[in-house]
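**Student:** no sequence on hand, only this structure:
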């Protein structure tokens, strides 16, 4: 076996692997930082700034609607960038997604409020959110694949979890920047211009992220795929995906719902529930999520390491099962209105639930699809399921209103979605085995011909 072939089989090592991980982490960090600052801003300040003529409850629902609308653009971005990621490469595609996300986030911080330009304020906010969502749609699948497809097969769970840890770093940075701004600025200063600072800071991460990604190599799996299929005429990746993986793609879609919904309920909606419904200081839930995300930075690779030993599917089942059982206790702990208990509830909920699933999600999903449709497969499952996840704060706020201010309908919603995901993950092993049998059968038939 040649050195090149051996490297592809075994994965990158040393300096090359560190560069790939750093490039994936930097892009994922910008993605999640941008994601969380918009969600935090939507919960805390967008209602009075962009929807001042609505009642407080209606204003929050409208603000969360702008948060959710970006998720409707993400599937389109996932399909477009998934196509190019599978056709021309992961690296160049991720450079484009990073540029789109970073630029649109910076411009969101420049949008005048309602008092300056009236109805055009929420229109511009929504338009930029749609552009941001389009770029985010292509980011997730590629950022994860950059490390997974270059790592040794026996350690792909661990290496695949490292870019996922960027979600906790992004959440910690977003929460920390907002908390710092609220501490250092007066309420008037924060509402006038201070809220824009977190959005403008994304420009710094954009420049650093682009520099790193420009100096990162293409993944080994994609290089191998390209070297063996240059002369083949292949159909569109999305066509191949649904032709070869019709059942698996929908199981991956369903499996992802619990992570997306629980994360947004615990984080974005949880912060709003504590600060507006329980009437506690914004510092209480922000501090809780700050601790939760800080622990998540370590917890994510720990779950990745564990998954290399017991399997990604088992770890994912643990996270989904926890969300089923924790839906009601989470709100019961919040309702104590005790700062320490609220912090503990957010730390437990965020890490044992969505973070556990999120850590192993790309490695589990990547194993379900072949290299030539893997970017498209991950993007489809992730981004289409993100529509419900992105609308979760809006749905939760509506359910809270329907429940007369009581969160039990929200708990039922979170429990039901988590149960669906648990069942889908349980069925994944059966679907993969069936797919392998079908592939062997097709190959045997082809050989006989």
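**Tutor:** It's in. As the structure is a computational prediction, the values presented were derived from the model and not from experiment.

**Student:** okay, CA-based contacts and neighbour counts for the rest of this
**Tutor:** OK.

**Student:** tell me which other helices or strands the helix or strand containing residue 373 touches.
**Tutor:** With the criterion set as DSSP states H and E, the secondary-structure element containing residue 373 is helix 371-402. In terms of contacts (3 or more C-alpha pairs under 8 Å, 6 or more residues apart in numbering; DSSP states H and E), helix 371-402 is packed against helix 56-87, helix 120-148, helix 220-229, helix 237-244, helix 246-264, helix 356-366, helix 408-448.

**Student:** also this one, for the comparison:
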């Protein structure tokens, strides 16, 4: 992509900020489900006579369904984004996410409709997964393709920052709601508020539709002779991506498993572990996740900017090493019961993850030519999401139940970091500071 002139940089920054806002609210919708899956759904959407461990596994399984759907969403919206434009695909994903999240907030419980409750929950979680599978590629490419060539890492990190901002929004809503009503009222209707306010995502989607320009939109006076070339090139971007760039897609997925696994264990499983196994206060755990997420926002932007200066590969590799090492400190610090250590455990983990996640949007975009970039980047991202994040809370829960020790979870996290480290090494020369047209 050509260098953007000084006169267009401010619009590019505006696009990056708008993309970050869309990502924050979309991820809020996705993460508020994760918080509810850890604290609320085991009690409301499954039989009351189930052991808590079984209900928790079942609840985390519905959480994982969203990750299973994400590659499908990546394919659907990737094709749409490569053939009809990034903005159109992003707005469609946002509208679908907003509607499905509101509907979750209106669901009846198991006590009211029996087995239909978890079935409807799973169906709507699947739709959420489809939407978020398409959202990331659209938001990231809107920001990166509108950025100066020397600042793609920084502009891409704005979209990455939407993830911790979404976590903060989700946990803030839960904390405010739980503090405002009694525990009984919270379990009956208070938890629904967080899902219903996601109607804001629909509003942001409409703002993007009307206020944000498509990057490198073709001119209306473009020569007609170019039309056949464009049609052929965009006929099946998904097929072209899989056929000609399958190695990049798989290795991109491999680079993502570490930060995705460590992230979801830190913000979802750690909450359940601290509350049920250690007996810590729920608000302390949610507060620790919020503090870590707030610190992660500038951390992501700093790491994205560093990758512009020193290259994506080295920053990413450092992140994989330190994240794997810190995995052995997280759970002993939570076990201590000290609020300071609990907050530090999660905050440092999220900062180390930022070394990988900050440069990731630019790294993925630079792996693929423009005609298949939405499809290729989305597939790589979502393949890593399924392997790394979707089953992480379930695997962590099962490991702790089997070995009765958090050490097994730390080894699991370190193994995922090793996979990402190796994937970055194997990408080798494919990691470049430029984007093919």
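**Tutor:** Looks like it arrived, so ask away. Please read these numbers as outputs of a predicted model, since none were measured by experiment.

**Student:** still on that earlier bit, tell me what angle the helix holding residue 373 of structure 1 forms with helix 246-264.
**Tutor:** Between the direction of helix 371-402 of structure 1 and that of helix 246-264, the angle (axes from the mean of the first three to the mean of the last three C-alpha atoms, to 10 degrees) works out to 40 degrees.

**Student:** got the buried residues for helix 371-402 of structure 1?
**Tutor:** Along helix 371-402 of structure 1, these residues count as buried under the neighbour rule (16 or more other C-alpha atoms under 10 Å): 371-401.

**Student:** quickly compare the helices and strands packed on helix 371-402 of structure 1 and say which is most buried.
**Tutor:** Highest mean neighbour count of those: helix 356-366, a mean of 27 (counted as mean count of other C-alpha atoms under 10 Å).

**Student:** against structure 2, where does that helix fall?
**Tutor:** Per TM-score structural alignment, the counterpart of helix 356-366 of structure 1 in structure 2 is residues 355-365.

**Student:** returning to what we had before: a markdown table for the helices and strands packed on helix 371-402 of structure 1, including distance to residue 180 of structure 1?
**Tutor:** Listed next are those as a markdown table, based on distance: least, C-alpha to C-alpha, whole Å:
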| stretch | distance to residue 180 of structure 1 |
| --- | --- |
| helix 56-87 | 22 |
| helix 120-148 | 24 |
| helix 220-229 | 42 |
| helix 237-244 | 44 |
| helix 246-264 | 22 |
| helix 356-366 | 27 |
| helix 408-448 | 30 |
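
**Student:** which one of those helices lies closest to residue 337 of structure 1?
**Tutor:** helix 408-448 (16.4 Å; C-alpha to C-alpha).

**Student:** apart from its neighbours in sequence, what residue is nearest residue 369 of structure 1?
**Tutor:** Distance criterion C-alpha to C-alpha, 6 or more residues apart in numbering; nearest residue to residue 369 of structure 1, sequence neighbours excluded, is residue 377 at 6.7 Å.

**Student:** how about the contacts made by that neighbour?
**Tutor:** With contacts defined as C-alpha atoms under 8 Å, 6 or more residues apart in numbering, the neighbours of residue 377 of structure 1 are 82, 238, 241, 249, 366, 369.

**Student:** what separation do you get for it and residue 144 of structure 1?
**Tutor:** 12 Å (C-alpha to C-alpha, to the nearest Å).

**Student:** likewise residue 33 of structure 1?
**Tutor:** Taking C-alpha to C-alpha as the measure, residue 33 of structure 1 and residue 144 of structure 1 are separated by 16 Å.

**Student:** equivalent analysis for residue 103 of structure 1, please.
**Tutor:** Following C-alpha to C-alpha, the distance that separates residue 103 of structure 1 from residue 144 of structure 1 is 22 Å.

**Student:** and residue 45 of structure 1, by the same measure?
**Tutor:** Counting by C-alpha to C-alpha, the gap from residue 45 of structure 1 to residue 144 of structure 1 is 32 Å.

**Student:** counterpart of residue 231 of structure 1 over in structure 2?
**Tutor:** The pairwise alignment with structure 2 assigns residue 231 of structure 1 to residue 228, based on TM-score structural alignment.

**Student:** and if you look at residue 127 of structure 1?
**Tutor:** Under the alignment (TM-score structural alignment), residue 127 of structure 1 maps onto residue 123.

**Student:** sec struct for residue 235 of structure 1, please.
**Tutor:** coil (DSSP: H, G, I helix; E, B strand; the rest coil).

**Student:** and it, how many neighbours does it have?
**Tutor:** Other residues within reach of residue 235 of structure 1 by the criterion other C-alpha atoms under 10 Å amount to 9.

**Student:** OK, contacts around it?
**Tutor:** Shown here is residue 235 of structure 1, which makes no contacts under the criterion C-alpha under 8 Å, 6+ apart.

**Student:** please redo it, this time with the cut-off set to 10 Å
**Tutor:** By C-alpha atoms under 10 Å, 6 or more residues apart in numbering, the residues touching residue 235 of structure 1 are residue 241.

**Student:** from residue 181 of structure 1, how far off is it?
**Tutor:** 51 Å.

**Student:** same check on residue 129 of structure 1?
**Tutor:** Noted for residue 129 of structure 1: a distance of 22 Å to residue 181 of structure 1, by C-alpha to C-alpha.

**Student:** kindly report the same for residue 362 of structure 1.
**Tutor:** Using C-alpha to C-alpha, we find residue 362 of structure 1 at a distance of 34 Å from residue 181 of structure 1.

**Student:** in this structure the match of residue 127 of structure 1 contacts residue 65, no?
**Tutor:** Yes. Judged on C-alpha atoms under 10 Å, residue 123 of structure 2 makes contact with residue 65 at a distance of 8.7 Å.

**Student:** what residues are shared contacts of the two?
**Tutor:** Here residue 123 of structure 2 and residue 65 share the contacting residues residue 129, scored by C-alpha under 10 Å, 6+ apart.

**Student:** aligned partner of residue 42 of structure 1 in structure 2?
**Tutor:** By TM-score structural alignment, residue 42 of structure 1 lines up with residue 37 in structure 2.

**Student:** so its match is in which element?
**Tutor:** Assigned by DSSP H and E, residue 37 of structure 2 falls within helix 9-39.

**Student:** cool, residue 158 of structure 1 as well?
**Tutor:** Assigned by DSSP H and E, residue 158 of structure 1 belongs to helix 156-184.
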